[in-house]
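sequence and predicted structure below; questions after.
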Amino acid sequence: MNIALWVVAGLLAAVSLASGARKLIQPAEKLAASGYGWIEDCSGNTVKAIGTLEILGAVGLILPAVLGIAPVLVPLAAVGLALLMVGAIITHLRRHESQAIVLPMILLALYVFVASGRFGLEPFTG
């Protein structure tokens, strides 16, 4: 179970890092043109804040456990990213984009898997 949690956390960290970096680097207009229609409902600062939270969450999924410093931050980062996915699902539902909720729902399930695994099933022990 520990290996599965590490693998899933690593993949989620890579996805979150890439997604967050894209939101920070690319202008909102370019993101909207590439399929991020929800950006039309947000300010540029909101998009940057979401990107920043995704990057911080990606770091929080891996770094505390690797360094052995406050490993409780790993499941907390997973919970934070899961909450971002809940927000994404709600946003897509409000915009009647039912196809767009598939990926956030999968990511939500994986974040919950990591959070529950690291809080209870296979916590880091010092």
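Received it, and whenever you're ready, just let me know what you need.

rest of the way, CA atoms for contacts and neighbours
Will do.

check contacts around Leu5.
113-114, 117-118 (Cα atoms under 8 Å, 6 or more residues apart in numbering).

at 10 Å what do you get?
11, 110, 113-118, 122 (Cα atoms under 10 Å, 6 or more residues apart in numbering).

do the same with His92
By Cα under 10 Å, 6+ apart, the contact set of His92 is 37-38, 86, 98-102, 104.

in this structure Val8 contacts Leu110, no?
Yes. Here Val8 reaches Leu110: they are 7.2 Å apart, a contact under Cα atoms under 10 Å.

against that first model, consider the following:
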Amino acid sequence: MQVAYWIVAALLALFYVYAGGKKVLQGQEELRPMMAWVDQVPMPFVKAIGVLEVLGALGLVLPPLTGIAVALAVAAAVGLALVQVGGLALHLSRGEARVTGLNVVLLVLAAVTAWLATVWL
């Protein structure tokens, strides 16, 4: 189970460091081509989502790696799943049901990661 956790958690962490980092470091104009929804959401909120994604990615990796507060890995995975629930809600409210595939995949992976992270509890 630990090997499965590390594979899924590493993939999620890489994705969220990239996606969250873009939201934190780039402005609305640079994000718009990839994330059209940034026009409808205040930029401080977009930046906050990015920070949460980066912190979630760190929470997937650092606690199990160090053995300190390993329950935070479960919390991070649940938090990232909730981020995807919010993403699904936003896309569906905008009539963008066809672009929710990535959100669904990330939601499932985060839920699986939360379950796999219980190995340390």
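That came through, no problem. Worth saying up front: this structure is predicted, and the values here are computed from it rather than measured.

what about Val8 and Leu110 of the first structure, which has more around it?
Leu110 (19 against 16; other Cα atoms under 10 Å).

now, which of the contacts of Leu5 of the first structure sits nearest Leu76 of the first structure?
Leu76 of the first structure lies nearest to Ala115 out of the contacts of Leu5 of the first structure, by Cα to Cα, at 7.0 Å.

what about that closest one, distance to Pro71 of the first structure?
Going from Ala115 of the first structure to Pro71 of the first structure by Cα to Cα, to the nearest Å gives 12 Å.

centroid-nearest residue for the first structure?
Taking Cα atoms, centre = their mean, the centroid of the first structure lies closest to Leu81, which sits 3.9 Å from it.

any idea what sits nearest it, other than its immediate chain neighbours?
Gly57 (6.2 Å; Cα to Cα, 6 or more residues apart in numbering).

quick one: buried ones out of the contacts of Leu5 of the first structure?
Taking 16 or more other Cα atoms under 10 Å as the criterion, what is buried in the contacts of Leu5 of the first structure is 110, 113-118.

which one in the second structure is aligned with the residue nearest to Leu81 of the first structure?
Matched to the second structure by TM-score structural alignment, Gly57 of the first structure sits across from Gly56.

and the helices in the second structure?
2-25, 28-31, 43-66, 71-93, 101-117 (DSSP state H).

hang on, the earlier thing: mind listing what the residue nearest to Leu81 of the first structure touches?
Taking Cα under 10 Å, 6+ apart as the definition, contacts of Gly57 of the first structure comprise 12-13, 16-17, 20, 51, 73-74, 76-82, 84.

just to revisit the earlier point, any idea which of the contacts of Leu5 of the first structure is closest to Ala32 of the first structure?
Nearest member of the contacts of Leu5 of the first structure to Ala32 of the first structure, counting by Cα to Cα, is Leu11, at 25.2 Å.
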